[in-house]
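> give me a model of this one.
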Amino acid sequence: MTSFSDPTAVSGYAERTARIVPGLRDLHRMAGVLLAERAPADARILVLGAGGGLELKALAEMQPGWQFDGVDPSAEMLELARTILGPMAPHVRLHEGNIDSAPKGPFDGATCLLTLHFLPPAERLKTLQQIHLRLKPGASLVVAHHSFPGDDPVRDRWLSRNAAFAAASGVPVRQAEGSIAAIKERLPVLSPAQDVDLLREAGFADIDLFYCAFTFKGWVAHRA
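Next up, the predicted model:
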């Protein structure tokens, strides 16, 4: 898996991620649409896993009146975010760390994209609970990450499809195929049903699937 402190990996993050995540730019736009359903024109939005700055830039361009707090544990990825944001940087405050480093809010909405699959279930639940505490009542949370059944034949079939997509998008075949073992060994991926259960346990309601692309799934949920 990618090291988020390796300079070469960080510099190539945007191009690499666009190749392995189907519809990445559309995912960012969909997140903006979903947040805007409930967030006001002057909303304050929490972005967890903000390193790289891709979703921050997309959201800021869609909603010039919004202000953002972006949180990420990698200093190198946050520096990349500053570069990617360019003239949109004044709309964003960046914080190095995990959810405990995030301001208390209250926020009008939050995103957590391509991040939760790195966290084991207990830490994932704690993170969702802490996001919940920082949101205003009724505010939206948009999440998207690897989520697929743990049954070996089903899991392997979907991982192979994901690798084939990456190879078709320009990732070297050997590297794409190597991601199958890396994901199985290093990511504590949950099934879609388990992901929804954790959202409910953290206090979220009205949970809807909005994005489904090979091994990636995305949901919008609301603070009860």
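
> please count neighbours and contacts with C-alpha atoms only from this point.
Fine.

> now residue 38: which helix or strand?
Under the criterion DSSP states H and E, no helix or strand holds residue 38.

> and this one, please, so the two structures can be compared:
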Amino acid sequence: MPHSDHTPSPTINSVINTGADTLFTTPLDKHARFSFDEQVVACFPDMIRRSVPGYGQVLAMLPIFARRHLRHRQHKKGKKISRVYDLGTSLGAVLFALAGEFGADEVELIGIDNSHPMTERATALLGEHYPNHDISIICDDINEMALLECDMIVLNLTLQFLPPAKRAELLQKCHDALADGGILILTEKVHLLDEQNDAWQVERYYDFKRANGYSELEISGKRNALENVLITDSEYQHSERLTAVGFARQMTWFRFLNFISIIAFK
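So this is what the prediction gives:
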């Protein structure tokens, strides 16, 4: 059951002692590439807050969706519980959002990420704040991990970091792991097919970053570091791929500049 008192549940931003994102305040080698290393871990919440429009709103909606679609089944030591995966969990923000709204006896939360610094920190944070919840943080390649039957899978700004050729394969695995009635939440940075509209939208995104205190050097530095690391799809490509792997229906429920979130139903 949800918490009965009126104390707000902790979020990732409220519990982590994070530093400011200053990674790109000095010029980097033009060949340097972005990676989820110790430096990124140290400032990740600040980076996300200032770089991803609507990130907090997306997280806040996940427990609401979960309430509608999780089903309890007996699968672990006689306990009835629902299973949720967060693929590409980073510091576990999705798991924080869910653990804060579900009792320890209601959900099994599994986060997978291939960054050891991220999973190590996520394990410590979630263990400290939700010690009684059934939460597993696994450092592994989400393309290689087998998924157990589940009711909800979250890909929160994850697919865009995978090689395009591997994206359908992962979505197929997600579809196959979901129980009937289960949902996939896919949040991504996207590009528009119309070049003029896409250019306008990208420039407004940079305005968003400027308004959040990023300098021109930081904006260009991160853009260069993400080249060929973060490869966007169009909304149409995402929709076609989800249909191809078998999702019965889907809808884009959130949109803010060049970021969208899709819910796909099995």
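
> okay, stretch 196-206 of the second structure sits on what stretch of the first structure?
Stretch 196-206 of the second structure corresponds to residues 153-163 of the first structure when matched by TM-score structural alignment.

> mean shift between the matching stretch and the second structure?
Aligned to the second structure and superposed, stretch 153-163 of the first structure gives a mean residue distance of 2.1 Å (mean C-alpha distance after the TM-score superposition for the first structure).

> residue boundaries of the helices in the first structure?
7-11, 13-20, 24-36, 54-62, 75-85, 121-134, 152-168, 173-186, 192-201 (DSSP state H).

> export these to CSV and tack on mean neighbour count and distance to residue 141 of the first structure?
CSV is the format used below for the helices of the first structure (neighbours: other C-alpha atoms under 10 Å; distance: least, C-alpha to C-alpha, whole Å):
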stretch, mean neighbour count, distance to residue 141 of the first structure
helix 7-11, 14, 26
helix 13-20, 16, 22
helix 24-36, 19, 7
helix 54-62, 21, 14
helix 75-85, 19, 21
helix 121-134, 19, 8
helix 152-168, 17, 25
helix 173-186, 14, 25
helix 192-201, 18, 10
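
> I'd like those helices written out as JSON lines, with distance to residue 103 of the first structure added.
Shown next, in JSON lines, are those (distance: least, C-alpha to C-alpha, whole Å):
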{"stretch": "helix 7-11", "distance to residue 103 of the first structure": "25"}
{"stretch": "helix 13-20", "distance to residue 103 of the first structure": "26"}
{"stretch": "helix 24-36", "distance to residue 103 of the first structure": "19"}
{"stretch": "helix 54-62", "distance to residue 103 of the first structure": "17"}
{"stretch": "helix 75-85", "distance to residue 103 of the first structure": "16"}
{"stretch": "helix 121-134", "distance to residue 103 of the first structure": "8"}
{"stretch": "helix 152-168", "distance to residue 103 of the first structure": "35"}
{"stretch": "helix 173-186", "distance to residue 103 of the first structure": "29"}
{"stretch": "helix 192-201", "distance to residue 103 of the first structure": "21"}
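
> figure out which of those helices is closest to residue 102 of the first structure.
Nearest of the helices of the first structure to residue 102 of the first structure, taken as C-alpha to C-alpha: helix 121-134 at 8.8 Å.

> other residues contacting that closest one?
Helix 121-134 of the first structure has contacts (C-alpha atoms under 8 Å, 6 or more residues apart in numbering) with 99-100, 103-107, 110, 116, 188, 190, 198-199, 201-204, 223.

> go again using 7 Å as the cut-off
99, 104, 105, 106, 107, 116, 198, 199, 202, 203, 223 (C-alpha atoms under 7 Å, 6 or more residues apart in numbering).

> stretch 198-217 of the first structure too?
22, 125, 128-129, 132, 144-148, 158-159, 161-162, 218-224.

> okay, how far is it across it, tip to tip?
14 Å (C-alpha to C-alpha, to the nearest Å).

> now do that stretch: distance to the chain's middle.
Relative to its chain's centre, stretch 198-217 of the first structure lies at 12 Å (C-alpha atoms, centre = their mean, to the nearest Å).

> that stretch corresponds to what range in the second structure?
Going by TM-score structural alignment: stretch 198-217 of the first structure matches residues 241-260.

> give the buried residues for that stretch.
Residues of stretch 241-260 of the second structure classed as buried by neighbour count (16 or more other C-alpha atoms under 10 Å): 241, 242, 245, 247, 250, 255, 257, 258, 259, 260.

> relative to the first structure, what is the average displacement of the longest strand belonging to the second structure?
What stands out as the longest strand in the second structure, according to DSSP state E, is strand 178-191. Mean deviation of strand 178-191 of the second structure relative to the first structure after superposition (mean C-alpha distance after the TM-score superposition for the first structure): 0.9 Å.

> appreciated, that's everything.
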